[in-house]
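Chemist: Sequence plus predicted model, see below.
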Amino acid sequence: MKKSSIVARNLTYTVFEGSGERNILNHIDCEIESSTLTTVTGPSGSGKTTFMYALAGLLNISEGEVLYSDNSIYKLKQNDRDLFRLENISFIYQHLNLFGFMNVEENITLNYTLRKKKITPEISQKIDWYLELMKLGKIRKKEIQSLSGGEKQRIAIIRAFISKAEFIFADEPTGNLDYKNSLLFMECLKDIMKENHSTVILVTHNKEINDYGDQKITLMDGNII
């Protein structure tokens, strides 16, 4: 059995509605296995994105804990939690969060810029290797605005993985792609996962994308079903 990288215990997130309360996440227990792709599905409003944000330590949860290799992320001070994310977690969003005033290479290496880390020759070679793997070729100095939607999405994958983050969270990353580019995205994602031994949690409403999951979680009304 594979080792669990992330463990959620009694994970609860409550919001106030009028004079009452509602649990967006309702006492969830789950384990995310190391070096696997875990897909999270469910109808709109089921708590998928909230679940992802809670696992990543981005919320002030109401109850419970989230453990990374037995270390509780919610017991960390806010600054330490932010630093943990910067060092260990990368995100891929549906709307990408790529910066138009930066070229491809600058977007890819943004995490290194934020951490004031040097781009070594090894990292530079890895960028070229990823670009070839993604069927993007020699576009390092191209402006982001000149790329297609599918090309931008693959740049977002490279940016997430180039920092060597152990954990990748992806929120509806194929939501703006057509069928062909969605499958290409997932094949590229799986290829880089194998290379980096990363643990990926991917939120999707798409059945074909869900089928790629090594582990599948379905949410309904804030509960795993």
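Modeler: Great, that's in hand.
Chemist: use CA for all of it now, contacts and neighbours both
Modeler: Noted.
Chemist: Report the contact partners of residue 169.
Modeler: 52, 56, 89, 90, 91, 92, 200, 201, 202 (CA atoms under 8 Å, 6 or more residues apart in numbering).
Chemist: could you measure the first one against residue 45, distance?
Modeler: This points to residue 52. 13 Å (CA to CA, to the nearest Å).
Chemist: any chance you could map the strands in the protein?
Modeler: Taking DSSP state E, the strands of the chain run over residues 4-17, 20-33, 37-41, 63-68, 71-72, 89-93, 167-171, 199-203, 215-220, 223-224.
Chemist: Between those strands, which one is closest to residue 134.
Modeler: Residue 134 sits nearest to strand 89-93 of all the strands of the chain, at 15.6 Å, using CA to CA.
Chemist: okay, which residue is most central for the protein?
Modeler: By CA atoms, centre = their mean, the chain has its centre lying nearest to residue 169, at 1.4 Å.
Chemist: try this one next to it:
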Amino acid sequence: MKSTPIPQPAVTVRNVSRVYGDTANPIHALRDVSLDLHRREFTAIMGPSGSGKSTLMNVISGLDEVSSGLVAVGGTAVSGLNDTARTVLRRHHIGFVFQSFNLVPTLTADENIKLPFVLAGRPMDTETRAWIAHLVRVLGLHDRLDHKPGELSGGQQQRVAIARALAGRPTIILADEPTGALDTRTSREVLSLLTTTAREYGQAIAMVTHDPVAASYADRTVILADGRIAGEYGRLDPHQISDLLIGMEVAA
């Protein structure tokens, strides 16, 4: 009987450290971090300020260089790539969703969604256009495509940002506090969309958040402290997550 091959992780982080400053006064942002992020998995990354969450996202996306260790996205090692190659890697393999939406205010929703293809000089074939039309329909944006960001609600802007992130079918979506600027009801809608994206579209998602409720939507919660992984957990409810975070603060 043939064995089923084990899928390659969307992102591999192996023994990664990131040190800032000089040798006399080093700042250890990450300390020997190892982590795999898989397709069809929604991972929440939590921890107190200064724990290394943002640095971890930056080294995955190639915005920051590792001091030691390996980061690979879609099987391609990020370390050692020059700036141009890193830009190409981000455009083809990484989708970003930000707290502040990061939409271009002078462009319509439709133009914002398609902007990554314009910047990369990538023509959109029939299959890609059909995929974007599907996303627009699922995200309820079909009657907002001609609107500019200033004419959209916060929730609509974030849905445009999610459509833009998904349009190129990236290896990983990195979401940085994606519900931080939204009200409770809209936050739940956005988190449900991210959950659906992982389960139905096979997307890998890593979300940085301080919110236990947001993290409870994830399949896995990874907690960082002092640049190290302090714990990895399966799906937890908000109270369990809060208790873990409080317990860490007490222990510190």
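Modeler: Sure thing, it's come through. The structure displayed is predicted, hence computed values, not measured ones.
Chemist: mind putting the strands of structure 1 in CSV, distance to residue 181 of structure 1 included?
Modeler: Listed next are the strands of structure 1 as CSV, based on distance: least, CA to CA, whole Å:
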stretch, distance to residue 181 of structure 1
strand 4-17, 29
strand 20-33, 27
strand 37-41, 18
strand 63-68, 32
strand 71-72, 37
strand 89-93, 16
strand 167-171, 16
strand 199-203, 16
strand 215-220, 22
strand 223-224, 29
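Chemist: related to what we said a few turns ago, residue 52 and residue 45 of structure 1: which is more packed in?
Modeler: residue 52 (19 against 13; other CA atoms under 10 Å).
Chemist: Counterpart of the more buried one over in structure 2?
Modeler: Superposed on structure 2 with TM-score structural alignment, residue 52 of structure 1 falls opposite residue 57.
Chemist: For residue 95 of structure 2, see how far away its match is.
Modeler: Residue 57 of structure 2 is 12 Å from residue 95 of structure 2, by CA to CA.
Chemist: Tell me how far the longest helix anywhere in structure 1 lies from the chain's centre.
Modeler: Among the segments of structure 1 that qualify as a helix by DSSP state H, the longest is helix 179-196. How far helix 179-196 of structure 1 lies from its chain's middle: 13 Å, per CA atoms, centre = their mean, to the nearest Å.
Chemist: what helices or strands is that helix leaning on?
Modeler: Using 3 or more CA pairs under 8 Å, 6 or more residues apart in numbering; DSSP states H and E as the contact test, the elements touching helix 179-196 of structure 1 are helix 149-162, helix 207-210.
Chemist: mean per-residue distance, the first one to structure 2?
Modeler: Superposing on structure 2 and averaging over aligned pairs (mean CA distance after the TM-score superposition for structure 1), helix 149-162 of structure 1 comes out at 0.6 Å.
Chemist: Give the full set of residues in contact with the equivalent of residue 108 of structure 2 over in structure 1.
Modeler: Under the alignment (TM-score structural alignment), residue 108 of structure 2 maps onto residue 103 of structure 1. Contact analysis of residue 103 of structure 1 by CA under 8 Å, 6+ apart lists 140, 141, 142, 143, 144.
Chemist: Using JSON lines, please lay out the residues you listed together with distance to residue 112 of structure 1 and neighbour count.
Modeler: Output for these, formatted as JSON lines (distance: CA to CA, whole Å; neighbours: other CA atoms under 10 Å):
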{"residue": "140", "distance to residue 112 of structure 1": "16", "neighbour count": "17"}
{"residue": "141", "distance to residue 112 of structure 1": "17", "neighbour count": "11"}
{"residue": "142", "distance to residue 112 of structure 1": "19", "neighbour count": "14"}
{"residue": "143", "distance to residue 112 of structure 1": "19", "neighbour count": "17"}
{"residue": "144", "distance to residue 112 of structure 1": "18", "neighbour count": "22"}
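Chemist: preserved in structure 2, out of those?
Modeler: Among these, the contacts conserved in structure 2 (both residues aligned by TM-score structural alignment, their matches' CA atoms under 8 Å) are 140, 141, 142, 143, 144.
Chemist: Give me the aligned partner of the third one over in structure 2.
Modeler: In structure 2, residue 142 of structure 1 lines up with residue 147, judged by TM-score structural alignment.
Chemist: Next, the contact list for that match, please.
Modeler: Here residue 147 of structure 2 is in contact with 108, 109 (CA under 8 Å, 6+ apart).
Chemist: hmm, try it at 10 Å
Modeler: 106, 107, 108, 109, 110, 111, 141 (CA atoms under 10 Å, 6 or more residues apart in numbering).
Chemist: List buried members of those residues by neighbour count.
Modeler: Among the contacts of residue 147 of structure 2, those that count as buried by neighbour count (16 or more other CA atoms under 10 Å) are 108, 109, 110, 111, 141.
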